[in-house]
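K.L.:
from the sequence below, what's the structure:
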Amino acid sequence: MNILKLFISFLKIGAFSFGGGYAMLPLIQKELIDVHGWITTKEFIDILAVVEMTPGPVAINSATFLGYKVGGFLGSVAATVGVVLPSIVIILIIAHFLSKFKSSPYVSWAFTGIRPVVLGLITSASLTVAKDAIIDIKSFVLMAILFYLTSFKKLHPILVIVLAGVVGVFIY
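P.N.:
Have a look, this model is predicted:
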């Protein structure tokens, strides 16, 4: 496994993702599973479960865990640095030119156009994960109930994760 390839893969993911970690998931899946075949879809879903339960940003946690899975400690470092480097560079550039950017209607229009793309990427990632995570009627019902509790009853996500784990122990 070439650590440089892993770094470049996550550098691309970090450079071309807008909207945070969830928006990166389809790019991560495409790069690690489809392009390189470094992990399977099942491994990807299992790692996402760990990433969701781990404190910190989804993008960094994903890069760290997936990098470790693919290339050990050095893979973890390479993936994490690769995914955050574009954001750091962009933030430094924006901070330098902030006074020129903040009043530009073009910048406002660009971000207005990017918002629906972010939603589309998150939806795409959700549907991709759902195809492999919903394995039977029990998992579908569990997903629907937990979606309802999280979205409409505003149950805390940590409680939902714990609840899902306990229910999973009993029904599987």
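
K.L.:
for the rest of this, base every contact and every neighbour count on C-alpha atoms.
P.N.:
OK.

K.L.:
the top helix by length along the chain: how far from the chain's middle?
P.N.:
Secondary structure of the chain per DSSP state H: the longest helix is helix 58-101. Its chain's C-alpha centre and that of helix 58-101 lie 12 Å apart, by C-alpha atoms, centre = their mean, to the nearest Å.

K.L.:
now stretch 20-29
P.N.:
The answer for stretch 20-29 is 4 Å, by C-alpha atoms, centre = their mean.

K.L.:
list the buried ones in that stretch?
P.N.:
Across stretch 20-29, burial judged by 16 or more other C-alpha atoms under 10 Å covers 21-29.

K.L.:
tell me the one of those nearest T128?
P.N.:
P26 (8.0 Å; C-alpha to C-alpha).

K.L.:
any idea which element that closest one lies in?
P.N.:
helix 21-29 (DSSP states H and E).

K.L.:
same for that helix, what does it pack against?
P.N.:
helix 3-15, helix 58-101, helix 105-133 (3 or more C-alpha pairs under 8 Å, 6 or more residues apart in numbering; DSSP states H and E).

K.L.:
just name the most buried of the ones you listed.
P.N.:
helix 3-15 (a mean of 21; mean count of other C-alpha atoms under 10 Å).

K.L.:
how far off helix 58-101 does that one point, in degrees?
P.N.:
Angle between the axes of helix 3-15 and helix 58-101 is 50 degrees (criterion: axes from the mean of the first three to the mean of the last three C-alpha atoms, to 10 degrees).

K.L.:
to compare with the earlier structure, here is another sequence to fold:
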Amino acid sequence: MISLLIKLFYTFFYIGVFTFGGGYAMIPLITQEVVRNGWVESTDILIDFIAIAESTPGPFAVNIATFIGFEQAGILGAVIATFGVVLPSFIIILIIAKLFTKFSSNKYVQGFLKGIRPIVPGIILSVAFVFILRSVFSIEDLQFSDFTFEVGSLAIFLIIFLISKFWKKAHPVYIVLISAALGLIVYGLF
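P.N.:
Sure, this is the predicted structure:
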């Protein structure tokens, strides 16, 4: 049990240290580490975890760490994994807050910040592309064998896209609730 708690802490600390750009940018590393450690049986289950983490209040990375930690080692695992993912950001923000005003005009700091800006949307788009392929087209690991077309997921995606496009002031909670309702309708719970 102790070794599992140490592994949870180390894994989520590692994720917290080596990802920039928030929760969505963490998804590829979370996926790699959680699957590698055998904490989820398949990427489909991880996608469900991610959907739950995104649908609940709080930061995405904290929610997914808490969820995985709880699944692996109960409440103590949830606390350890959450602490692991939060600690690097806490330490880095303390350091930045102390030093940023002193170094914000430094050309190397400016170069670093300009250099990482394009990475974040690229990572987010990459994750979105993979999720669309997995959810809408049932393509696992980008291998196009056994290609099936998921009409229901595509319909939900298009409806939510159109709602978001034309209802600019829609609160994200409404979008999530509409998505959930559409999922219930399309997949036969009503």
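
K.L.:
just to revisit the earlier point, what angle do the longest helix of the first structure and helix 105-133 make?
P.N.:
170 degrees.

K.L.:
residues in the second structure aligned with helix 58-101 of the first structure?
P.N.:
Mapping helix 58-101 of the first structure onto the second structure (TM-score structural alignment) gives residues 60-103.

K.L.:
how much does the matching stretch stray from the first structure?
P.N.:
Once fitted to the first structure, stretch 60-103 of the second structure is off its aligned match by 1.3 Å on average (mean C-alpha distance after the TM-score superposition for the first structure).

K.L.:
in three-state terms, label I50 of the second structure for me.
P.N.:
helix (DSSP: H, G, I helix; E, B strand; the rest coil).

K.L.:
please report how far the aligned residue in the first structure for it lies from T128 of the first structure.
P.N.:
Counting by TM-score structural alignment, I50 of the second structure lines up with L48 in the first structure. For L48 of the first structure, the distance to T128 of the first structure (C-alpha to C-alpha, to the nearest Å) stands at 12 Å.

K.L.:
coming back round to it: the helix holding P26 of the first structure against the second structure, how far on average?
P.N.:
Helix 21-29 of the first structure sits 0.7 Å off on average (mean C-alpha distance after the TM-score superposition for the first structure).

K.L.:
show me what that helix is in contact with.
P.N.:
10, 13-14, 17-18, 41, 44, 57-60, 118-119, 121-122, 124-125, 128 (C-alpha atoms under 8 Å, 6 or more residues apart in numbering).

K.L.:
apply 7 Å and report the result again.
P.N.:
13, 17, 57-59, 118, 121-122, 124-125 (C-alpha atoms under 7 Å, 6 or more residues apart in numbering).

K.L.:
and stretch 77-85 of the first structure, by the same measure?
P.N.:
3, 6-8, 10-11, 13-14, 60, 63-64, 67.

K.L.:
go with 10 Å
P.N.:
For stretch 77-85 of the first structure, contacts defined as C-alpha atoms under 10 Å, 6 or more residues apart in numbering pick out 3-17, 24, 59-68, 70-76, 91.

K.L.:
follow-up on the earlier one: export the buried residues of stretch 20-29 of the first structure as a markdown table, with columns for distance to D136 of the first structure.
P.N.:
A markdown table is the format used below for those (distance: C-alpha to C-alpha, whole Å):
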| residue | distance to D136 of the first structure |
| --- | --- |
| G21 | 28 |
| Y22 | 25 |
| A23 | 26 |
| M24 | 27 |
| L25 | 23 |
| P26 | 23 |
| L27 | 27 |
| I28 | 26 |
| Q29 | 23 |
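
K.L.:
out of those residues, which is nearest to A144 of the first structure?
P.N.:
The closest of the buried residues of stretch 20-29 of the first structure, once distances to A144 of the first structure are taken by C-alpha to C-alpha, is Y22, at 19.6 Å.

K.L.:
in the second structure, what residue corresponds to the closest one?
P.N.:
By TM-score structural alignment, Y22 of the first structure lines up with Y24.

K.L.:
and what about T150 of the first structure, helix, strand or coil?
P.N.:
helix.

K.L.:
burial of it, as a residue count?
P.N.:
By the criterion of other C-alpha atoms under 10 Å, T150 of the first structure has 15 neighbours.

K.L.:
next: V51 of the first structure.
P.N.:
21.

K.L.:
so which helix or strand takes in it?
P.N.:
Using DSSP H and E, V51 of the first structure falls in helix 41-53.

K.L.:
show me what that helix is packed against.
P.N.:
Judged by 3 or more C-alpha pairs under 10 Å, 6 or more residues apart in numbering; DSSP states H and E, helix 41-53 of the first structure is in contact with helix 21-29, helix 58-101, helix 105-133, helix 157-171.
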